[in-house]
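Asks: Sequence and computational prediction follow.
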Amino acid sequence: MPLTATPIYAGLAALLFVALSVRVILTRRAERISVGDGANKAMIKAMRTQANCAEYAPLSILLLALVELQGAPVWAVHLLGLMFIAGRFLHGYGFGRTPQIVPLRQLGMLLTFAMLILSGAGLLLHGLF
């Protein structure tokens, strides 16, 4: 059974990661930092925003693919995918601003964690029963 919904969110995650990577590059140029973070707050923030996306995206996409392969309704896969992408976008936007937009960061974390919990619990229940 080919995946139809998961590739959409994998593609969106890739584009989000590239956008965050470009922010790191632009910050490096603006702050004249070639390697590392230079103990520069703007550089650290840009790097952590990108890294946070990189930390959550692989597991989220894997879980989404497994949910789809297990035969979940396509609406459920899209709901989980939207939770993941919206969560990562909101977190990245809220965290990456100076000053941070804490409610957006928190909402992003909530959506991401909800997606992980729902996917993980659903897969566990499907596997056990």
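Replies: Looks like it came in fine. Bear in mind the structure is a predicted one, so any value in this text is a computation, not a measurement.
Asks: going forward, measure contacts and count neighbours with C-alpha atoms only.
Replies: Will do.
Asks: quick one: the closest residue to Thr49 other than its chain neighbours and Met109, what's the gap?
Replies: In space, and not counting its chain neighbours, Thr49 is closest to Gly92: 5.6 Å by CA to CA, 6 or more residues apart in numbering. As judged by CA to CA, to the nearest Å, Gly92 and Met109 stand 10 Å apart.
Asks: more crowded one of the two?
Replies: Taking neighbours as other CA atoms under 10 Å, Gly92 and Met109 compare with Gly92 leading, 27 against 19.
Asks: so who does that one touch?
Replies: 49-50, 53, 105, 108 (CA atoms under 8 Å, 6 or more residues apart in numbering).
Asks: With neighbour count and secondary structure added, can I get these in CSV?
Replies: Below are the contacts of Gly92 laid out as CSV (neighbours: other CA atoms under 10 Å; DSSP: H, G, I helix; E, B strand; the rest coil):
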residue, neighbour count, secondary structure
Thr49, 24, helix
Gln50, 22, helix
Cys53, 21, helix
Arg105, 21, helix
Gly108, 25, helix
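Asks: what about stretch 67-80, start to end distance?
Replies: 9 Å.
Asks: and the comparison structure, right after this:
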Amino acid sequence: MAFPLVTATYAAILGLILAALSVWVVATRLRTGVLHGDGRQDTLGRRMRAHANFTEYVPMILILIALLEMMRSNLYLITTLLVILVIARLMHPFGMLAPVNSMQQYIFRGLPAVATLGVLIVAAVTLLMRCLSVPYGLHG
């Protein structure tokens, strides 16, 4: 199995996005004086959910894609999935702050949510198919 260099590169980019989301939440906490929970502050709650949503999906997706890369799966597929994930995760926070039922919400929250779920499903199904195609007991 090879080191997943492509996935590692995108993991670093996604790590920076997570850091930015963290700073975004902390800055809002400092501005509002809310140290725990959301203090019933709508903007803080939305920013916290954008951060939480990122941490709910991105780690598992990175694991799945790294395993695919380690199994020498198609690098075009791997790169495409990772590019889609990065774009979706950059768009999503803007959708979280959008007015309810606005075009901004549909474009920047709905599309990234569907894209993220799509990447998760494609990565999981592809990995499962790869694993099931390897003869039992064969390592390496």
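Replies: Structure received. Given the structure is predicted, the values throughout are model-derived calculations rather than measurements.
Asks: Kindly provide the TM-score of these chains.
Replies: After superposition, the two chains reach a TM-score (TM-score structural alignment, normalised by the length of structure 1) of 0.92; 128 aligned residues with a CA RMSD of 1.3 Å.
Asks: In terms of distance to Arg29 of structure 1, which of the contacts of Gly92 of structure 1 ranks first?
Replies: Comparing the contacts of Gly92 of structure 1 against Arg29 of structure 1 with CA to CA places Gln50 closest, at 16.2 Å.
Asks: Run a quick neighbour tally on the residue lying closest to that closest one once chain neighbours are set aside.
Replies: In space, and not counting its chain neighbours, Gln50 of structure 1 is closest to Leu20: 5.2 Å by CA to CA, 6+ apart. If you count neighbours by other CA under 10 Å, Leu20 of structure 1 ends up with 24.
Asks: Equivalent analysis for Ile101 of structure 1, please.
Replies: 16.
Asks: gap between the closest residue to it other than its chain neighbours and His126 of structure 1?
Replies: Nearest residue to Ile101 of structure 1 in three dimensions, chain neighbours excluded: Gly94, at 4.4 Å (CA to CA, 6+ apart). For Gly94 of structure 1, the distance to His126 of structure 1 (CA to CA) stands at 35 Å.
Asks: Looking at these two, which one has more neighbours?
Replies: Neighbours per residue (other CA under 10 Å) separate Gly94 of structure 1 from His126, with Gly94 holding more: 21 against 13.
Asks: can you pull the contacts of the residue nearest to the spatial centre of structure 1?
Replies: The C-alpha lying nearest the average C-alpha coordinate of structure 1 belongs to Arg88 (CA atoms, centre = their mean; 3.7 Å). Listed by CA under 8 Å, 6+ apart, the contact partners of Arg88 of structure 1 are 53, 108-109, 112.
Asks: Specify which member of the residues you listed is nearest to Met83 of structure 1.
Replies: Within these, the smallest distance to Met83 of structure 1 is 6.4 Å, found for Thr112 (CA to CA).
Asks: what about the residue nearest to Gln50 of structure 1, distance to Ser60 of structure 1?
Replies: 18 Å.
Asks: and what of Leu124 of structure 1?
Replies: Taken as CA to CA, the span from Leu124 of structure 1 to Ser60 of structure 1 is 15 Å.
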